[in-house]
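J.: take a look and give me a structure for this.
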Amino acid sequence: MQTTKIALVTGGNRGIGAAIAHGLAEHGMTVVIGARDPLAGEEAARRIGGRSVPLDVTDDVSVRDAAARIEEWYGKLDVLVNNAGVSGGLDGQQVGEVDLAVVRAVYETNLFGVFRVTETFLPLLRTAGAARIVNVSSGTGSLAWQSDPAHKYATSRIAVAYPSSKAALNMLTVMYAKGLAADGISVNAIAPGACATDFAAGLGLSLERTAEQGAAIAVRLATVPESPTGSFLEDAGTVPW
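T.: Here you go, the predicted structure:
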């Protein structure tokens, strides 16, 4: 029987996802990197001594094939990190100029992709027992912070698709935490903070916070002996919904 813990990180070939994968590997887990680009996934897996699977979270067949491969390899999944996400850019996300095609594309990855992956991998998570699901959300998905005049998000540029997709992901997190409590599976959302990654650079952001710093809360939730569930967390503690 496989005793080493098995983790899957979607979008784990770069940025915060790669940092999470590295952190889990350092904790002794066997990490599988899911990546749309198979070559990028294989290279990222080599760097941490893990494995990779082609995985496009927007494609049913791709997700089912990835699950079948992990079942064949290990027969279980202890940790699922739903990290894959897209910003959609800034064009077509401004109030009064919203492009629904942009919104749909963002939601297809950031929300429906999480539904798709989580549902498909549930049998393997249930087999593992006391499994963990970590959903990589964003502080921009906090309704409390977005509506607080004293918070920096009150004056940030309005891009409607990405923050609203993360707010929806937060609700998904709560519902799955409730629904999987009887299975002993913890489900939490994290706000890694804005980090110096390709994702941020694509939005024109120059940042000092590293991907490793952003990944720390995800790694902690995946590895602590006793995990909370139904929480939204950052380094400093609880993020208000």
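J.: from here on, just use CA atoms for contacts and neighbour counts.
T.: Will do.
J.: can you get me a residue count around residue 174?
T.: 17 (other Cα atoms under 10 Å).
J.: quick one, what contacts it?
T.: Shown in contact with residue 174 (Cα atoms under 8 Å, 6 or more residues apart in numbering): 187-188, 230-231.
J.: kindly reformat these as JSON lines containing neighbour count and secondary structure.
T.: Formatted as JSON lines, the contacts of residue 174 follow (neighbours: other Cα atoms under 10 Å; DSSP: H, G, I helix; E, B strand; the rest coil):
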{"residue": "187", "neighbour count": "30", "secondary structure": "strand"}
{"residue": "188", "neighbour count": "27", "secondary structure": "strand"}
{"residue": "230", "neighbour count": "19", "secondary structure": "coil"}
{"residue": "231", "neighbour count": "21", "secondary structure": "coil"}
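J.: pipe the residues you listed into a markdown table and attach distance to residue 57 per row.
T.: Formatted as a markdown table, these follow (distance: Cα to Cα, whole Å):
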| residue | distance to residue 57 |
| --- | --- |
| 187 | 18 |
| 188 | 19 |
| 230 | 23 |
| 231 | 23 |
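J.: and for comparison, fold this next one:
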Amino acid sequence: MKSVLITGANKGIGFETAKQLLQQGFYVYLGSRDLTNGNEAVEKLKQEGLTNVETVELDVTNENSVKAAREAIGKKTTELDILINNAGINGGMSYTALEANSDQFLKTFDTNVFGVARVTQAFIDLLKKATAPRIVNVSTSVGSLTLQSDPNWPAYDYAKYAVYGASKAALNMYTVHLAYELRDTNIKVNAVCPGYTKTDFTNHNGGEVSTAAKRIIKYALIDENGPSGKFFSEETNPETGEIPW
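T.: The predicted model follows:
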């Protein structure tokens, strides 16, 4: 049975992604910063008959927590097929580039960028042992420098996303370098924007969470001929999905 680790999966898009992958026959390690919240999420899934899932206490901002999660999963399996770096924070709403303080930037980057690096580095050995490993870094179209600098871009005036957008732009660059370093392996790495979705993250505005999860899963399940080192947002580009960095 193939396995997947999803960070920040106790609610929202992460939870829905876990649910859909369970329905497709995966064993899911449901990463949650708070163990109680994670266990509650797992119980919800099991009540729907989706039993191949377990909670992994995982705070992506804490080095010891990441190491403990790696040790715990390593006792259960010798390989990991998919890593979905989903955990993220928005840095606070309505904070512009001139209003946000350094602590806001540091906290947001610690989760959205440094956290992804911590988790990826911790689990890369298990991924390398899988037959067709995939890494999906959950990003956003407002992290595209090309789009965000275009006055015709619908989100051009979203100055309130300065902290969040900057962190996701940095995540995108990390994705580019990670894909490059893994170019001679069987690991494929992509950044995926799930789209503006109805979750706590957006005060429940936007599209359906089921659609967002499908967008992530699509690139978690690409075959050997699939892309690597690309940035996708099917909400932005319904035809090919790919958008500029």
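J.: what's the TM-score here?
T.: Put the two chains on top of each other and the TM-score (TM-score structural alignment, normalised by the length of structure 1) is 0.93; 233 aligned residues with a Cα RMSD of 1.3 Å.
J.: if I pick the equivalent of residue 144 of structure 2 over in structure 1, what's in contact with it?
T.: In structure 1, the residue matched to residue 144 of structure 2 (TM-score structural alignment) is residue 142. By Cα under 8 Å, 6+ apart, residue 142 of structure 1 lies in contact with 167, 239-241.
J.: now swap in residue 193 of structure 1 and tell me
T.: Taking Cα under 8 Å, 6+ apart as the test, what residue 193 of structure 1 contacts is 138-139, 209, 214, 234.
J.: ok, now with 7 Å
T.: The contact partners of residue 193 of structure 1, taken as Cα atoms under 7 Å, 6 or more residues apart in numbering, are 138-139, 214.
J.: same check on residue 121 of structure 1?
T.: With contact taken as Cα under 7 Å, 6+ apart, residue 121 of structure 1 is in contact with residue 67.
J.: repeat that for 8 Å
T.: Counting by Cα under 8 Å, 6+ apart, residue 121 of structure 1 touches 67, 77.
J.: quick one: map it onto structure 2.
T.: Match for residue 121 of structure 1 (TM-score structural alignment): residue 123.
J.: give the equivalent position in structure 2 for residue 195 of structure 1.
T.: Aligned partner of residue 195 of structure 1 by TM-score structural alignment: residue 197.
J.: what about its match, how many residues nearby?
T.: Other residues lying near residue 197 of structure 2 total 21 when counted by other Cα under 10 Å.
J.: from residue 183 of structure 2, how far off is the match of residue 121 of structure 1?
T.: Remark: distance between residue 123 of structure 2 and residue 183 of structure 2 (Cα to Cα, to the nearest Å) = 17 Å.
J.: residue 158 of structure 1 -> structure 2?
T.: Mapped onto structure 2 by TM-score structural alignment, residue 158 of structure 1 lines up with residue 160.
J.: what sits against the closest residue to that match other than its chain neighbours?
T.: Nearest residue to residue 160 of structure 2 in three dimensions, chain neighbours excluded: residue 94, at 4.1 Å (Cα to Cα, 6 or more residues apart in numbering). For residue 94 of structure 2, the contact set (Cα under 8 Å, 6+ apart) comprises 159-161.
J.: nearest to residue 67 of structure 2, of these?
T.: Nearest to residue 67 of structure 2 among the contacts of residue 94 of structure 2: residue 161, at 31.2 Å, using Cα to Cα.
J.: that closest one against residue 100, yeah?
T.: No: with contact defined as Cα atoms under 8 Å, residue 161 of structure 2 and residue 100 do not form a contacting pair (10.2 Å).
J.: who's more crowded, these two?
T.: Using other Cα under 10 Å as the criterion, residue 161 of structure 2 and residue 100 rank with residue 161 on top: 21 against 17.
J.: tell me the contacts of that one?
T.: Residue 161 of structure 2 neighbours (Cα under 8 Å, 6+ apart): 90, 93-96, 142.
J.: ok, now how distant is it from residue 81 of structure 2?
T.: Counting by Cα to Cα, the gap from residue 161 of structure 2 to residue 81 of structure 2 is 33 Å.
J.: please, where are all the helices along structure 2?
T.: 12-23, 35-47, 63-74, 102-109, 115-128, 145-148, 162-181, 209-220 (DSSP state H).
J.: possible to save these as TSV with distance to residue 56 of structure 2?
T.: Listed next are those as TSV, based on distance: least, Cα to Cα, whole Å:
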stretch	distance to residue 56 of structure 2
helix 12-23	13
helix 35-47	7
helix 63-74	6
helix 102-109	22
helix 115-128	13
helix 145-148	34
helix 162-181	23
helix 209-220	20
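J.: rewinding a little: which of the contacts of residue 142 of structure 1 are buried, as a ChimeraX select command?
T.: Entered in ChimeraX, the line below selects the buried ones among these, by 16 or more other Cα atoms under 10 Å:
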select :167,239,241
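J.: just the contacts of residue 142 of structure 1 now: which is nearest residue 22 of structure 1?
T.: Out of the contacts of residue 142 of structure 1, the member with the shortest distance to residue 22 of structure 1 (by Cα to Cα) is residue 239, at 24.8 Å.
J.: any idea how far the residue mapped onto that closest one from structure 2 lies from residue 202 of structure 2?
T.: When structure 2 is aligned by TM-score structural alignment, the residue opposite residue 239 of structure 1 is residue 243. According to Cα to Cα, residue 243 of structure 2 and residue 202 of structure 2 sit 22 Å apart.
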